[in-house]
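Peer 1: Give me a model of this one.
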Amino acid sequence: MEPSNKCWRFRRKCVVGQWRYVAILSSVFILVYMVYTIQPSAVVQYSPSSSVLASNQHGTVIKSVPFSYKFSPTNNLNFTPTLLERLSSGKGVQPTQGNASKSEDGADYYNDKTHQSSKTGTLNNKGTSKLPDAIIIGVKKGGTRALLEFIRLHPDVRASGPETHYFDRYYDRGEEWYRKQMPPSLEGQVTLEKTPGYFVTEKAPERIFKMSKKTKLILVVRNPVTRAISDYVQTMSKGYRNLKDFEDLLYESNGKLASEWGVIRIGMYAKHMRNWLKVFPLEQFLFVSGENLIKNPHEELGRVQTFLGLDVVIDESYFYHNQTKGFPCLKRKDGLDTSKCLGKTKGRKHPEIRPEILKQMYQFYEPWNKKFYKMIGIDFHWEDQFGTQNER
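Peer 2: Got it, this is the predicted structure:
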């Protein structure tokens, strides 16, 4: 007997009246339940001496150096895409959360939420935000962004994304505000912050000492002549159409070098370093060569890791030299022919400066350089770079 038009066939049975709606809703519920419950989870299996190999929610394989954290190997981990994960993927994983930011030096970088939130941790919502153990205090256009992006690949380093400018601009916001700008970290991890403006801020040393007299300080320095030209090029890139030529800005009306022009003043390292040594002992500083950071990044990274009390895991295998940009880039760790370079702001072409102008700049900085060498016990031989490719 055929069902009437008020009857609905469901699995060869005729369901009449209101029961047909129950059947429909039940079917929909079952489908929704299946869609939202059958999801791939990232289960990490590791031993303390092995590398971490995991698959995240994007289906991307994550390969890293050994973790030092103590957690159950059966825990499910929800990884937020990080720089290391993007290095390990084919074309890079587009982040589903967080935001892109720009640092003071104009470098593009990705700052995920784990570097902003003071409420969530990196592993199973563990970890708390703490004041930094170490600070990269400068110098601007010396290589601070490159150093931060390289060192944050270390599994025991947690670094804030944007420059906080707490000790030079926002000190009135208080220490608790500053703490909240730091990423959550686990016991044994090093929290790191970078703001190059601190080095030339007169009150910064005393303010940092008041926060913690044990804070480790990292200073990335570079040939002051090259640094000044790079600083000028960055200013030009920000759209200052009426900016005068470098040589026109370099001199005062009396014909002397414009030593009070910020581009020149920053490179007078001895003047600023004297202010820091009034507060902190020399052994709390690490001086990183900006030139060697470009030429041999693994050497400088090795020194930084040792200074921070970390195992040296970021080595030569992490880098290769990009001939086009003249800057080191990061290799993928799975052996495939892909890599990750820093932003387009790195490796900008410098304007041609007449040799006689460069010579005057070298002569101006030479006494300041010698004072700086004597203060810190390191000779960077910047004077020997005049007329060489190292000026770039």
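Peer 1: only C-alpha atoms for contact and neighbour calcs from this point on.
Peer 2: Fine.
Peer 1: now that we're looking at residue 370, how far away is residue 220 from it?
Peer 2: Distance from residue 370 to residue 220, counting by Cα to Cα, to the nearest Å: 17 Å.
Peer 1: Equivalent analysis for residue 196, please.
Peer 2: Distance from residue 196 to residue 220, counting by Cα to Cα: 9 Å.
Peer 1: what residues do those two have in common as contacts?
Peer 2: 136, 138-139, 144 (Cα atoms under 8 Å, 6 or more residues apart in numbering).
Peer 1: ok, residue 140 to residue 222 distance?
Peer 2: Counting by Cα to Cα, the gap from residue 140 to residue 222 is 9 Å.
Peer 1: Of the two, which one has the most company?
Peer 2: Neighbour count, other Cα atoms under 10 Å: between residue 140 and residue 222, residue 140 has more, with 27 against 24.
Peer 1: which residues touch residue 174?
Peer 2: Listed by Cα under 8 Å, 6+ apart, the contact set of residue 174 is empty.
Peer 1: Quick check: it vs residue 201, distance?
Peer 2: Using Cα to Cα, we find residue 174 at a distance of 18 Å from residue 201.
Peer 1: and what of residue 19?
Peer 2: Distance, residue 19 to residue 201, by Cα to Cα: 76 Å.
Peer 1: go on, residue 124?
Peer 2: According to Cα to Cα, residue 124 stands 39 Å off from residue 201.
Peer 1: next one: residue 87
Peer 2: Look at residue 87 and residue 201: by Cα to Cα, they are 36 Å apart.
Peer 1: And the two? Which one has more around it.
Peer 2: The neighbour count for residue 87 versus residue 201, taken as other Cα under 10 Å, is higher for residue 87 (22 against 16).
Peer 1: I'd say that one and residue 335 touch.
Peer 2: No - taking contacts as Cα atoms under 8 Å, residue 87 lies outside contact range of residue 335: 10.9 Å.
Peer 1: need the helices for the stretch 151-300 of the chain, in chain order.
Peer 2: 175-180, 204-211, 224-237, 246-249, 262-265, 269-277, 290-295, 297-307 (DSSP state H, counting those that start in this stretch).
Peer 1: Following up with a second sequence; could you model it the same way so I can compare the two?
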Amino acid sequence: MSISVFCGGARQVRMVACRWRKLRRIMFGFGLSALAVVILRMATETFDTSQASHQLQHDLEQKLRSPENSNSDSLRWREDLWEELIQSCQGKKKLRQLPKIIGVGVEKCGTHALVHYLYRHPLIRTTRPLELGMFNRAGGRASDFLHRVPEVEENAFTMEKTPAYFNFNRAVPANIKNLVPDAKLLLLLCDPVDRVLSDFFHEWVMFNITHRDRVQFKYKSVDQYVHDYLPRIQQAIGDFDQKNALLQEDRVFDLMRKDYLSHIITTGFYALHLQRWFKYFNETNLMVIDSERMLQDPGNVIEEVQEFLKLPKVLLKEDYVKKEDSGYFCYKNWKDENKLDCLPSAKRRTRNGNKSLPPDVTSKLQGLFLSHNEALFKMLGRKFKWK
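Peer 2: Predicted coordinates:
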């Protein structure tokens, strides 16, 4: 089952017919009647509303954003489309389904922010808690996990995110592919040097809260930690080596089994981990997102995510505004511009400028990650603007 705008199966043709009258009213109002006839005819002939509806929505959006259209036109269009999606869920049978939208990582790269910006979509339902870790169990069946997900409308999509999926369990990619072969995966990557700083303080805070970490967290500063761990990791892993990448991956997991805290650094060997995921997924079902870009320009990124998920684009870049006092983006309710929903301050521990790496530590980590970053950029066919 592909992710589509409306319900799947034989009902699609009937749904096209029942929605035609309302869509025609909207489209005639914006002078797109001829285009609408062609697109709707394509939808009824192919029994697939997802691509046609997505293209129609795209064309309407482009026209509405042109200078000759007023804000009231744009608001009316969004109200109609939003209401259409809500109505498409009303009265539908509810069922439990494994997540079709899965955030697979990376820890401390803004995975919570992504969900915070995305979950308001009328067709997305999130799990409670968000991080279920259900795909960590090898050999499981769908029936083993359904009790852990909410009942949702049959044309809605359940979303779950567990950042540890990316690098803590080698079996996860195969588990997801076996259990949810048509899942769409979202992967956030951030500068691995900055990630070390963020993950260090995360582990430190969690230890002080729970006192139940797998090892005693004895380091009082990040430079102490890096000074101790960097030589061991350099010796065990070293520069990225394509010929021995699988052996290097083995060493990463062996090191983490023996010493849990090594993951603060080794998680940043993205290319070694990503090669495992690319055995089962590609750019059609795994979207790699530059975390820094998402935090600096969430509106455009969320629009691109909706396109990747093949969901109607009702969350627009205008919905995300920066708060001057914090420098972070918040979601602005398009029905009430006075309502802002911002990330909790706990999610900004190392981005508020109060914590940083010493210059010599930064330089050493940059040297460690250099070849691994270059390998990653080659795998993705694009570069990120990291240090």
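Peer 1: Mind checking the TM-score on these two?
Peer 2: Scored against TM-score structural alignment, normalised by the length of the second structure, the superposed chains reach a TM-score of 0.65; 277 aligned residues with a Cα RMSD of 2.8 Å.
Peer 1: returning to that earlier point: which of residue 370 and residue 220 of the first structure has more neighbours?
Peer 2: residue 220 (23 against 18).
Peer 1: what's the counterpart of that one in the second structure?
Peer 2: Per TM-score structural alignment, the equivalent position to residue 220 of the first structure in the second structure is residue 188.
Peer 1: From residue 23 of the second structure, how far out is the nearest residue to that match once chain neighbours are set aside?
Peer 2: Spatially, and ignoring its direct neighbours in sequence, residue 188 of the second structure is nearest to residue 289 (4.8 Å; Cα to Cα, 6 or more residues apart in numbering). According to Cα to Cα, residue 289 of the second structure and residue 23 of the second structure sit 33 Å apart.
Peer 1: I figured the match of residue 220 of the first structure hits residue 110, correct?
Peer 2: Yes - with contact defined as Cα under 8 Å, residue 188 of the second structure reaches residue 110; the gap is 7.0 Å.
Peer 1: so what sits against both of these two?
Peer 2: With contacts taken as Cα under 8 Å, 6+ apart, the residues that reach both residue 188 of the second structure and residue 110 are residue 291.
Peer 1: Please say which position in the first structure residue 104 of the second structure maps to.
Peer 2: Using TM-score structural alignment, the partner of residue 104 of the second structure in the first structure is residue 137.
Peer 1: Report whether its match is found in a strand, as I expect.
Peer 2: Yes - remark: residue 137 of the first structure belongs to a strand, assigned using DSSP: H, G, I helix; E, B strand; the rest coil.
Peer 1: residues touching it, list them.
Peer 2: Per Cα under 8 Å, 6+ apart, neighbours of residue 137 of the first structure: 194-199, 217-219.
Peer 1: if we go to 10 Å?
Peer 2: Residue 137 of the first structure is in contact with 144, 193-201, 204-205, 216-220, 285, counting by Cα atoms under 10 Å, 6 or more residues apart in numbering.
Peer 1: Next step: those restricted to strands.
Peer 2: 193-194, 216-220, 285 (DSSP state E).
Peer 1: Buried subset of those residues as a PyMOL selection?
Peer 2: Of those, the buried ones go into a single PyMOL selection, burial set by 16 or more other Cα atoms under 10 Å:
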select buried, resi 193+194+216+217+218+219+220+285
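Peer 1: Dump the ones in strands among the contacts of residue 137 of the first structure into TSV; add distance to residue 306 of the first structure as well.
Peer 2: TSV is the format used below for those (distance: Cα to Cα, whole Å):
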residue	distance to residue 306 of the first structure
193	17
194	18
216	12
217	13
218	12
219	15
220	16
285	13
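Peer 1: Which residue lies nearest the spatial centre of the second structure?
Peer 2: For the second structure, residue 186 is the residue whose C-alpha lies nearest the centre (Cα atoms, centre = their mean; 3.7 Å).
Peer 1: from memory that one sits against residue 102, does it?
Peer 2: Yes - judged on Cα atoms under 10 Å, residue 186 of the second structure makes contact with residue 102 at a distance of 6.2 Å.
Peer 1: any shared contact partners between these two?
Peer 2: Residues touching both residue 186 of the second structure and residue 102 (Cα under 10 Å, 6+ apart) are 161, 286.
Peer 1: any idea what residue 282 of the second structure aligns with in the first structure?
Peer 2: Using TM-score structural alignment, the partner of residue 282 of the second structure in the first structure is residue 281.
Peer 1: list the contacts for that match?
Peer 2: residue 213.
Peer 1: Ok, the one 3 residues further on next?
Peer 2: The neighbourhood of residue 284 of the first structure, defined by Cα under 10 Å, 6+ apart, consists of 134, 213-218, 277, 307.
Peer 1: wait, which of those residues is closest to residue 298 of the first structure?
Peer 2: Closest approach between the contacts of residue 284 of the first structure and residue 298 of the first structure, by Cα to Cα: residue 307, at 14.1 Å.
Peer 1: Could you measure from residue 64 of the second structure over to residue 27 of the second structure?
Peer 2: In terms of Cα to Cα, residue 64 of the second structure sits 11 Å off from residue 27 of the second structure.
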